[in-house]
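S.K.: here are the coordinates; sequence isn't available:
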């Protein structure tokens, strides 16, 4: 009996300590901190919830129901479980879908996309190429592309004649390959002159042009810059998409999970939808771990003019991320989602903090692309897609920069807020990093995307 009692007491102690630890891990992400050791616990919310259930059940069975300590930890544990489930519940089939499903789609209005993180110095090009040949997406966007990956993906250019390739020996390499003509494809530097993103118009078979934004913000570090640069980069990218005159698609590895507070703010600012909501986690990272330990770190977002035809995570290709595949249908006259609330002061503070951290970061000179800095932001942009259509008709398209009256953008309804998104013509130097290779079709009045012209491409958030 003593032996059995000792084992039960030890088990109870272990469960109690585990419950306290899980409660703390549930509270940490709620702190307003950019420290990575705090925000990293945003990732394993499903796993924390999955462990909390048996731990709390064990405490109920083994614990003394009259003990104040036991009642306290059960109450705290139950609250922590509610907090975790509340975050991940939208990404289950029990929740209503955010992005509407298209019953069908005309071929000239469809857009299919595959995005993948290749992981530097990894092998697996043949498996990736095989997946692309099998799925035949219209657009392929990859990140962490170094020169070896760039060479390995050369065969893609036979079927994807329009491309913008920006290899780097670090996390910043990326490339866009398209069957569809590219309109003014360019590498941008939204936060600083070091972290790139890709912006391009995609001319659908119908002739309509949609905006594509490919992003891979700087990965947070445990004892370095934390999440502040990542968050600022995401908000700037969302602002760029949200103020554009075209339907927008954004894809890439955000180094953030779908249910994080920052991802939610990013979606509200950009007026973007997450096709995962109401459909499942579609967890892509880490690919080498069992499915129940993965997180949704790779994303495809799109504006309200699109409907979803298909969403899938693809089989492992070698790197530590699974590719994500989406098929969309452009329905510009369909019902649009209502914009959610935003926090202008918090957003402006995040962007300003990211700029300060980025200014303090000094990368090796040979890795710094020759590009101008993005103009300072006044805050975040309103929701909506065609906010600059009227203004951009009156200025030179290669000199358009946008600024926002934050108060008007946030407090007025979308139709009125469009008037506050004013385009301001200003001169900018034209730069393109020497390691950026671009090819595609030249559109009337747009920047040429051939290799010979790539060195003079404009690096800005110009809205065409």
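M.R.: It's in. Since the model is a prediction, treat every value here as computed from it, not as a measurement.
S.K.: only C-alpha atoms from now on, for both contacts and neighbour counts.
M.R.: OK.
S.K.: residue 325 belongs to a strand?
M.R.: Yes: under the criterion used here (DSSP: H, G, I helix; E, B strand; the rest coil), residue 325 sits inside a strand.
S.K.: was I right about it contacting residue 132?
M.R.: No: under the criterion of CA atoms under 8 Å, residue 325 makes no contact with residue 132, lying 9.9 Å away.
S.K.: joint contacts of those two?
M.R.: Common neighbours of residue 325 and residue 132, counting by CA atoms under 8 Å, 6 or more residues apart in numbering, are residue 114.
S.K.: structure B:
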């Protein structure tokens, strides 16, 4: 049992220590994802060590202390996405429909052919905005039925798992499809007009992940996200960023994105809303995100039922309320963060000036 416990503790230590290396290799950055799972395993190992090992032996004390340290370190990253943490975005029960904006973010999985499930979800929740990721020409043709109720759209069908479509009940302008870092990885940018007449700058993103089958390192993903954040930092207008970031909410990159952009995360204090992987309950983490400026409060955020994809859709109902802007604060950046963000962008030749700035 001592050998088994020591082996398990060594695994936990390695998994915990790898992200501290700050290396961009996919194996290192991949350890940002399963912090909840690693914490769960560490808790299980701690229980085993307390029950089955001789607590009088120094080696047992060392194993318990090491495992406990890893457990609390992992917990530090994920606790903001639990109900015990203070909410970053204020809740609201505002009834005025003109000030509300609802968004469904859905990675459909290109090979998934259950389009009726997504169409039924849209019919049930009636979002103002639907953004689909991994949508190709087949999906574009199947979702054409949505255009009767959502007549405004931007379409970028691709066969490389990075197609993207935006459907809207509300009018928008200055729409643009950009390839900020990689020539085959698009993002969509537009100025949405709310029912109140106010304009919202929206960015829809789906950067490629660091993985053995995609990019060997996270530099491309990080550069796209951070470059958009640097552009957003220069505006005082209402902003929303949503999509499949191929990164978890608690990673160092996502935290840097929030610091630089100044955007808020409505999940903080409400839950993780793990959207991937739909088929494996124990291997789930939040890959699909929505961030917004402090012009908004949140009325509802929820993970929607499965639609046959490896992702669950994410539904968010925001309320435009500029009066609360000064009372909502997220993470703040210091000079080190700004220097790091500039380095991340420049490493891939990405410029914040290349990010479309609708309604600037």
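M.R.: Looks like it arrived, so ask away. In this text, all values refer to a predicted model and were calculated from it rather than measured experimentally.
S.K.: fetch the TM-score of the aligned pair.
M.R.: Laid over one another, the chains give 0.94 as their TM-score (TM-score structural alignment, normalised by the length of the second structure), with 355 aligned residues with a CA RMSD of 1.7 Å.
S.K.: same drill for residue 325 and residue 132 of the first structure, tell me which one is more crowded.
M.R.: Neighbour totals were compared for residue 325 of the first structure and residue 132, and residue 325 leads with 22 against 18 (other CA atoms under 10 Å).
S.K.: just list the residues touching that one, thanks.
M.R.: By CA under 8 Å, 6+ apart, residue 325 of the first structure lies in contact with 112-115, 310-314.
S.K.: the same query, at a cut-off of 10 Å, please.
M.R.: Neighbour list for residue 325 of the first structure: 112-116, 132, 135, 137, 139-140, 299-300, 310-314 [criterion: CA atoms under 10 Å, 6 or more residues apart in numbering].
S.K.: aligned partner of it in the second structure?
M.R.: In the second structure, the residue matched to residue 325 of the first structure (TM-score structural alignment) is residue 315.
S.K.: what's the nearest residue to its match if we skip its chain neighbours?
M.R.: Residue nearest to residue 315 of the second structure in three dimensions, not counting chain neighbours: residue 104, with 4.6 Å by CA to CA, 6 or more residues apart in numbering.
S.K.: tell me the residue in the first structure aligned with the one you found.
M.R.: Alignment note (TM-score structural alignment): residue 104 of the second structure maps to residue 114 of the first structure.
S.K.: what does residue 340 of the second structure give?
M.R.: Mapped onto the first structure by TM-score structural alignment, residue 340 of the second structure lines up with residue 346.
S.K.: then residue 41 of the second structure?
M.R.: Per TM-score structural alignment, residue 41 of the second structure is aligned with residue 51.
S.K.: so where does that match fall, helix or strand?
M.R.: Assigned by DSSP states H and E, residue 51 of the first structure falls within helix 45-62.
S.K.: just residue 279 of the second structure next, same as before
M.R.: Secondary structure from DSSP H and E places residue 279 of the second structure outside every helix and strand.
S.K.: identify the residue of the first structure aligned to it.
M.R.: Aligned against the first structure by TM-score structural alignment, residue 279 of the second structure finds its counterpart in residue 288.
S.K.: what's near enough to touch the nearest residue to that match once chain neighbours are set aside?
M.R.: Distance criterion CA to CA, 6+ apart; nearest residue to residue 288 of the first structure, sequence neighbours excluded, is residue 320 at 6.1 Å. Shown in contact with residue 320 of the first structure (CA under 10 Å, 6+ apart): 116-119, 122, 284-289.
S.K.: residue 320 of the first structure: what secondary structure?
M.R.: From three-state DSSP, the assignment for residue 320 of the first structure is coil.
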